[in-house]
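Q: Here you go, sequence then predicted model.
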Amino acid sequence: MSACVEETAFSKTKETTRIVIIGAGASGIAAATKLLEQGFKNVQLFEAEDRIGGRINTVPFANSFVDLGAQWCHGEEGNVVYETVKDLDVLDRTGDFAVYFVRSNKEILSDEQTKVLKEFKDEFEVKPDCEGSVGDALNESYWKEVGQKAFPDNRTIAKEALDCMKRHICSEDACDTVSELSPRNYLNFHQSGGDQNLSWRQKGFWKFLSILLNANEDQPGDQGVLKGHVHLNKRIAEINWSGSGETTLRCWNGQIVSADHVICTVSLGVLKEKHPKLFVPALPADKVRSITGLKLGTVNKFLLEFEVQPFPEEMRGIACLWLEEDLKELRGSKFFWLESICGFHRVDRQPLLLEGWIIGAHARYMETLSEEKVLEGLMWLFRKFLSFSVPYPKNLLRSQWHSNPNFRGSYSCYPTYADELRTGRTDLGSPLVHVSGRPRVQFAGEATSQTHFSTVHGATESGWREADRLIEFYKGRAEN
């Protein structure tokens, strides 16, 4: 009876309903721009940072722009990012990524060994009947297909290469170790066909957002059609969805906002840390289980600008292989965190830059160090691995995604813990609805995407998904 009364009393239309979107990253921007296009008038975005973009963060560096967050467009077929920009000539194909596998004694693996390793990495897949973790599957396949083939007389180097490959996979899938990664991370993800590392010719990933926003591509951060709808530096302290009427939001500065619909796009890391106090009443058990089970991993990058490119012309990048005795010594030193650096590579169209990657717990530790200490470690690493001298860079830029309270990580993955809890992304993305079916609190973001998680196109799709949910709900409702 009360549901019927409430539904009858709810007389809002697209023109009068109040929608608050928490977070102005790719998913929040996608949801907001689509709702405005469809005639919704009262759409407000509350963003905790002092900028829009979320984990897309294109910044000026070295007389150009670099991406501290999302960097590549992964695939062409079925990728909404690629579909949006494909006719604008703004993407470059990376071509063959010529990486040198370098040991900590400066020895470089042979071309044949490198070829075998690269082919294995490109072709490695997890079978549907896989039991255990991705690490288990990787170990079995590697020693069966590669270990003896590429290194018939040297199991020591074979193991170094395997450990290096594991770090690379962790950087792609945002896990601390491959032993914690569930096979679902491969089986549930739908890879878009085509080039997996399309790089932006200019303006970085901001180019994509500028199109969604109809904003100035030369001014990263321009709010475009969302001008007047975005409120920066507005971290939400509480989402009160008690009762059956409106939802009340309280900002950290005490401001109170009421809404008929809330779309929450905060990162999985923020949900993990804040959900017990953020939501009143507490979230349903199935959603809490998904927040607990899924993981937002840490992947950070270093960007170094030099007077002259330090890598030889033929060297596109390096991957680090640690000798056991060197690794043991490293772990007892102040540079222990360098173990989780995957390697360094040149940056497309930026000939004076090198970019490096670091994963997991050591990435989180690196975030706590001063820039001076980070640079000291990186220079030590170059001297340890390279037979040629790398000069001190003119500038260093690094990402710090975990220590930022508005992110607490980089992108999501399925750990085996999610398997143990029998949970996944469907529960994370399901809305909190009134018994009448009216969406009250909705959830978007890359972690809610069932098939394109950990990508910008997945985040964008999730924003459109939640916008479509409201568009469908308001179909047929007469204008006032």
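A: In hand now; what should we look at? These numbers were taken from a predicted model, which means no experiment stands behind them.

Q: C-alpha from now on. contacts and neighbour counts both.
A: Fine.

Q: Wait, S340 touches Y365, no?
A: No: look at S340 against Y365 with C-alpha atoms under 8 Å: they stay out of range, at 10.7 Å.

Q: try this one side by side with the last:
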Amino acid sequence: MLVRTVIFLALAVFGSSTDEMQVYDTIIVGMGAAGCTAASVLCKAGKKVLALEAQNRVGGRVNTVPFGSGVVELGAEWIHGDHNSRVYDLAIQNNVTILSQDVSFQVFRSDGTMPDKKMINDLVNYALESVDDPPEEPEPLGQYLTRRLMEYMALKYPSLLEDKDFIDQFLHFMDLVVNNYEASNSWNDITTHSKYMDLKGDLHLSWHKNGYKTLFEILLNTYRDGPGYPNLNLQLEKEVTKITYPQDPAQDVEVTCKDGSTYKARNVIVTVSLGVLKESYETLFAPQLPSSKVESIDNITIGVVGKIILDFEKIWWDTSSGLHGFLWSDEAAKEISYEDRWMRRIEGFELKMGSNTSICLWTAGDATILVSMLHISCAWDGKCSMTF
């Protein structure tokens, strides 16, 4: 799963040189990927670090949990790219096996028939590759990809042009595929021009049975029963409510937590998510942030992606494809009740490499919000061992 936006905000105030005033060299607020990386670098440099995390775990948007026959990722799923990737390099340097996940599609139509697998994957790959070849003038991505796909079909699969039902179903399917990449409601909500850049190499590298949590064990020096860092004080369930950074460089930064505790340091690194910043920046910082940073926080948006992860006693699906897609016919869509309308926003399901008896259905945009509000018994009939 791709994350488009990371806010890494550093407030550096160099204070008193007296040992009595300098409790910590650095306080890190938030222990997701950015926070744990900062802690690792600073601790290796011999700095005295206090890390404050509001949740009861480290990892932020990475959340590996035991499930099914192994582990599953409730958050970030893959290492995206193996060239110039700090994450991939850390895994290899620590002899962690990383596996490439099969992301080829086997697609099913509503009547149970399966279009040619090679053709489907050719069309999907062509569409995704076309994203990296935008037109000179910006336009909605869905509009652009539809045009490119129709041109490609006319050139390579001309008989498809006679099957209007297939074209409509496949374009709807591609809309959902793009939404799962972009966390959007519609592929036409996205522009063809973007400054986002993929790293080179395989974009779907899996931690499989190891789990993405391994990255944080490596960063915090606890992997394979490592001793951690003696100069790191990590405190969980510590929600920060105020960061007071003085204008006088002779004074320290003061951090206040929800439980009333306060801490001081020469500088503070804030790595909380964009959502947390949007909700709290007006009261979190004293004095308030410069207008340039406030403008960035207000104007940057981030979408929503969700997962429905199911485990089964037996594997009933074809394991020769990592992804199984759905092409919804209009007739099948009309049979779906209003309460279950989110189902048509499911592109298909993905096999889980960390638990071979589990599958994952991805949702994006408003469908994710709708599903998250449903009681699990309303969403699925039968036995389910996971709630959300």
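A: It's in. Just so it is clear, the structure is predicted and the values come from calculations on it, not from any experiment.

Q: Superpose the two chains and report the TM-score.
A: Once superposed, the chains reach a TM-score of 0.85 (TM-score structural alignment, normalised by the length of structure 2), with 368 aligned residues with a C-alpha RMSD of 2.8 Å.

Q: re earlier: out of S340 and Y365 of structure 1, which sits in the more crowded spot?
A: Just comparing S340 of structure 1 and Y365: by other C-alpha atoms under 10 Å the higher neighbour count belongs to S340, 21 against 14.

Q: tell me, stretch 33-46 of structure 2 lands on which residues of structure 1?
A: The alignment of stretch 33-46 of structure 2 onto structure 1 (TM-score structural alignment) covers residues 26-39.

Q: The alignment partner in structure 1 of E295 of structure 2 - how many residues pack around it?
A: Matched by TM-score structural alignment, E295 of structure 2 corresponds to R289 in structure 1. When counting by other C-alpha under 10 Å, one arrives at 18 neighbours for R289 of structure 1.

Q: give me the element R289 of structure 1 is part of.
A: helix 285-293 (DSSP states H and E).

Q: Can you name the next helix or strand after that helix?
A: Per DSSP H and E, the helix or strand that comes after helix 285-293 of structure 1 is strand 295-297.

Q: Report the aligned residue range of structure 2 for whatever helix or strand comes next after that following strand.
A: Next helix or strand after strand 295-297 of structure 1 toward the C-terminus (DSSP H and E): strand 299-305. Across structure 2, the stretch matching strand 299-305 of structure 1 (TM-score structural alignment) is residues 305-311.

Q: Next, the mean deviation of the matching stretch compared to structure 1.
A: Compared with structure 1 after fitting, stretch 305-311 of structure 2 has a mean deviation of 1.4 Å; criterion: mean C-alpha distance after the TM-score superposition for structure 1.

Q: Likewise for stretch 167-175 of structure 2?
A: Following superposition, stretch 167-175 of structure 2 is found to deviate from structure 1 by 1.4 Å on average (mean C-alpha distance after the TM-score superposition for structure 1).

Q: Give me the buried stretch members for that stretch, please.
A: Neighbour-count burial for stretch 167-175 of structure 2 flags I167, Q169, F170, L171, H172, F173, M174, D175 (criterion: 16 or more other C-alpha atoms under 10 Å).

Q: Turn the residues you listed into TSV, including distance to K47 of structure 2 and secondary structure.
A: TSV is the format used below for the buried residues of stretch 167-175 of structure 2 (distance: C-alpha to C-alpha, whole Å; DSSP: H, G, I helix; E, B strand; the rest coil):
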residue	distance to K47 of structure 2	secondary structure
I167	59	helix
Q169	57	helix
F170	55	helix
L171	54	helix
H172	53	helix
F173	51	helix
M174	49	helix
D175	48	helix
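
Q: now, which of these sits nearest T301 of structure 2?
A: D175 (19.9 Å; C-alpha to C-alpha).

Q: Disregarding flanking residues, what is the spatial nearest neighbour of the closest one?
A: Closest residue to D175 of structure 2 apart from its sequence neighbours, by C-alpha to C-alpha, 6 or more residues apart in numbering: W187 at 5.4 Å.

Q: now do N42 of structure 1
A: Leaving aside its chain neighbours, N42 of structure 1 sits nearest to R18 (5.2 Å; criterion: C-alpha to C-alpha, 6+ apart).

Q: where does T222 of structure 2 sit relative to E347 of structure 2, distance-wise?
A: In this view, T222 of structure 2 and E347 of structure 2 are 38 Å apart by C-alpha to C-alpha, to the nearest Å.

Q: out of those two, which sits in the busier spot?
A: Taking neighbours as other C-alpha under 10 Å, T222 of structure 2 and E347 compare with E347 leading, 27 against 14.

Q: show me what contacts that one?
A: Contacts of E347 of structure 2 were listed using C-alpha atoms under 8 Å, 6 or more residues apart in numbering, and they are F173, L176, V177, G325, F326, L327, L361, W362.

Q: check contacts around A364 of structure 2.
A: Applying C-alpha under 8 Å, 6+ apart, the residues contacting A364 of structure 2 are L176, N179, N180, A183, S184, N185, G303, V304, V305, G306, R345.

Q: Show me what stretch 71-78 of structure 1 is in contact with.
A: For stretch 71-78 of structure 1, contacts defined as C-alpha under 8 Å, 6+ apart pick out 56, 81-83, 191-200, 204-205, 455-456.

Q: against structure 2, where does it fall?
A: Using TM-score structural alignment, stretch 71-78 of structure 1 pairs with 77-84 in structure 2.

Q: Do me a favour and get the end-to-end distance for that stretch?
A: End-to-end distance of stretch 77-84 of structure 2 (C-alpha to C-alpha): 19 Å.
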